[in-house]
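Colleague: structure, please.
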Amino acid sequence: MPVSKLTPQEIVDSIGELPPMPTAISDVINACDDQDMTVGQLSQIVLKDQSLTANILKLANSAFYGHARRVTTVTEAVVLLGFSAIKSLAISSHTARLLNRSLPGYGLPAGQLWHQSMCVAFTARRIAVEVQLAPVEEAFVAGLLHDIGKVILSSHLEAAFNEVQQLAMDRQMPFHHIEAEILGFDHAELGARIAAKWSFPPELEEAIRCHHDPEQATLKPLLPHVVHLADSACMMLGQGIGSDGLAYEVCPSTLEALEFTPERMMELMDDIAPMLAADSFGIE
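Modeller: Just a heads-up that it's a prediction; the model follows:
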């Protein structure tokens, strides 16, 4: 198979190719964390960047937030959604540029990873509310970034895509197991390193690293279970399957940890299915 394992240094070098957080988005994130920040002050910081303003308004009007009336100003968005949600939407605005790419190494056309990541983010937030895992926006961000490692790995898998896909099918193994076998690591591990590069909390790094194996988490054990369940539910509904959906199953430990019966899982999927179909998350 024409794929060689990368060294840890090569992994770090690959992560270095990713753009840093733009100043406008960093300013919004820092403002959201400032306990003395007012709604008016935060709104003014957001308004300094036209693209960020447009993206926050588009996402604030997503079916997932379910507001009866349309949100037309940043101030309305801040009041209705809260600082934590605005922070999540700012992060979403930045990652859209990365996740919107086509990923031939995973058989994903342009935009599909972005849509699937947003679906998982909103579903993870929905589950976090249900199981009372606070803060719920942490689940949103973990869901959003859970597959960001694929952005780096796609180019390394592209040359051997057909062989890797066939191997996963022949062995009936999840795609991330094949990644680890041929590369020495998987997209979840690399995604956690990207989260560290962007200075996200260790709990979020762990949630990304363990979203396929949530029982391995120790820092905030329920968070990766929430992301794993959200990812599984979205895949079952046909969102962003690609080659990574081959042989993908829900971990029994996740259903147990979150106290989700098969019936409760079906109720979740029934709830989110219309919203997944309705939204394109078309932000710039």
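Colleague: switch to C-alpha atoms for all contacts and neighbour counts from now on
Modeller: Will do.
Colleague: ok, and what's touching whichever strand or helix holds Gln41?
Modeller: Per DSSP states H and E, Gln41 falls inside helix 39-47. With Cα atoms under 8 Å, 6 or more residues apart in numbering as the test, helix 39-47 has contacts from 24, 27-28, 31-32, 52-53, 74-75, 78-79.
Colleague: could you also give me the structure for this second sequence? I'd like to compare it with the first:
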Amino acid sequence: MNRHRMIKTIDGISDLPTLPTVAMAVNSLLQDVDTPIEHLVDLLEKDQSIVLKMLRLVNSSFYGFKSRITNLRHAVTLMGYSTVQNAVVTVSVIDSLKTKNALKGFDISRFWTHSICVAVMSRHLAAQTCLAVPEEAFTAGLVHDIGKVVLVNHFPEVCLSLMETAMDGNVTFYTAEKTEDTYPHNLIGSNLARRWMLPESLKMAIRHHHGGIAQGVDGTLPGLIAISDTLVNVMNNLPGHRLIPEIMPEAVRGPVTGILKDSASWFPDVKREMAAACDFFNKG
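Modeller: Down below sits the predicted model:
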């Protein structure tokens, strides 16, 4: 199935993955920066599952608050709207994206392990370089590959062919998509992010985590996600992935290159953070 037929099919799909109703409403509400805190708290409290997950998240090592946060209003006041929105997406997205089809070669648990590891790496690079807000970088890393779940659920034969092409040619999945002229997972993912009303920065990170961002557009967050994705894939010896400084996005090349030269001093800690994050999110 070529790109144009895939686009037409996606436009007609009525059962694409959805975020919880409250999460969608939060994304809509926070498009207005003047939203009163009372409105946001009242909305979130309509889904106690999200509230409990958020409190568990903000009291974890991810945020590192010194005192325990026991209520939602306190959490929202401390975190600020942008961080709240990232937290809501973070606690909602893994439950929202399930595979309907058992596809040989695609393991949803492995998919989320990769996504979580990219999220942790992205947060670390963002914190060390000050190029992006670490919590936003974490969320962007977590959702960067969401288009692949749509591929598995709605285009299983295409996805299987792409995985075989990547394996046989010792190339990346994205290279296989370009070779076979399919509608790539990054564009499918950004389409889904638009339907979820995610912030523009997250949509851009999903859309451009394999590059191709227009000149004059801020490519910092997409660049961090691209580098983190490559680093995690290289770490796992996946075919076709190489980190070459010359092809890093210009917006992040200098700061990140300096951090990578000293990777021996920080990588063991990041690897432990990855393991802890996978354990945290696997517990639900």
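Colleague: what's the TM-score once they're superposed?
Modeller: Once superposed, the chains reach a TM-score of 0.78 (TM-score structural alignment, normalised by the length of the first structure), with 275 aligned residues with a Cα RMSD of 3.3 Å.
Colleague: and the closest residue to Ser280 of the first structure other than its chain neighbours, what helix or strand is that in?
Modeller: Among residues not flanking Ser280 of the first structure along the chain, His115 sits closest, at 6.6 Å (Cα to Cα, 6 or more residues apart in numbering). Taking DSSP H and E as the definition, His115 of the first structure sits inside helix 112-131.
Colleague: with the second structure overlaid, report how far that helix is off on average.
Modeller: Compared with the second structure after the fit, helix 112-131 of the first structure shows a mean deviation of 2.9 Å (mean Cα distance after the TM-score superposition for the first structure).
Colleague: how close does the next helix or strand after that helix sit to the second structure?
Modeller: Next along the chain after helix 112-131 of the first structure, taking DSSP H and E as the criterion, comes helix 136-145. Comparison of helix 136-145 of the first structure with the second structure after fitting gives an average deviation of 3.1 Å (mean Cα distance after the TM-score superposition for the first structure).
Colleague: and the angle from helix 136-145 of the first structure to helix 112-131?
Modeller: For helix 136-145 of the first structure against helix 112-131, the angle by axes from the mean of the first three to the mean of the last three Cα atoms, to 10 degrees is 150 degrees.
Colleague: elements contacting helix 136-145 of the first structure?
Modeller: Packing contacts for helix 136-145 of the first structure, counted by 3 or more Cα pairs under 8 Å, 6 or more residues apart in numbering; DSSP states H and E, involve helix 83-99, helix 112-131, helix 202-209, helix 222-236.
Colleague: what do you get if the cut-off is 10 Å, keeping everything else the same?
Modeller: Helices and strands touching helix 136-145 of the first structure, by 3 or more Cα pairs under 10 Å, 6 or more residues apart in numbering; DSSP states H and E, are helix 83-99, helix 112-131, helix 187-197, helix 202-209, helix 222-236.
Colleague: and the angle from the helix holding His115 of the first structure to helix 222-236?
Modeller: 130 degrees.
Colleague: how far off centre is helix 112-131 of the first structure?
Modeller: 7 Å (Cα atoms, centre = their mean, to the nearest Å).
Colleague: ok, now stretch 128-141 of the first structure?
Modeller: Offset of stretch 128-141 of the first structure from its chain centre (Cα atoms, centre = their mean): 13 Å.
Colleague: cool, stretch 108-118 of the second structure as well?
Modeller: Taking Cα atoms, centre = their mean, one finds stretch 108-118 of the second structure lying 10 Å from the centre of the chain it belongs to.
Colleague: against Pro202 of the first structure, how distant is Leu223 of the first structure?
Modeller: Distance, Leu223 of the first structure to Pro202 of the first structure, using Cα to Cα, to the nearest Å: 12 Å.
Colleague: and for Lys48 of the first structure?
Modeller: Here Lys48 of the first structure is placed at a distance of 30 Å from Pro202 of the first structure (Cα to Cα).
Colleague: again, but for Met275 of the first structure
Modeller: In terms of Cα to Cα, Met275 of the first structure sits 31 Å off from Pro202 of the first structure.
Colleague: neighbour count: the two, which is higher?
Modeller: Met275 (18 against 14; other Cα atoms under 10 Å).
Colleague: OK, contacts around whichever residue in the second structure pairs up with Tyr65 of the first structure?
Modeller: If you follow Tyr65 of the first structure across to the second structure using TM-score structural alignment, you land on Tyr63. Tyr63 of the second structure makes contact with 57, 79, 134-135, according to Cα atoms under 10 Å, 6 or more residues apart in numbering.
Colleague: and in the first structure, which of those residues remain?
Modeller: Counting by both residues aligned by TM-score structural alignment, their matches' Cα atoms under 10 Å, the first structure reproduces these contacts from these: 57, 79.
Colleague: show me which pair in the contacts of Tyr63 of the second structure is furthest apart.
Modeller: Spanning the widest gap among the contacts of Tyr63 of the second structure are Leu57 and Pro134, at 14.7 Å by Cα to Cα.
Colleague: out of the two, which sits in the more crowded spot?
Modeller: Taking other Cα under 10 Å, Leu57 of the second structure and Pro134 do not tie; Pro134 has more neighbours (24 against 18).
Colleague: pretty sure that one contacts Gln128?
Modeller: Yes - if you go by Cα atoms under 10 Å, Pro134 of the second structure and Gln128 touch, sitting 9.1 Å apart.
Colleague: any common contacting residues for those two?
Modeller: Common contacts of Pro134 of the second structure and Gln128, defined by Cα under 10 Å, 6+ apart, comprise Ser122.
Colleague: and the angle for the helix holding His115 of the first structure with helix 83-99?
Modeller: Calculated by the same axes, to 10 degrees, helix 112-131 of the first structure forms an angle of 160 degrees with helix 83-99.
Colleague: all good on my end, thank you.
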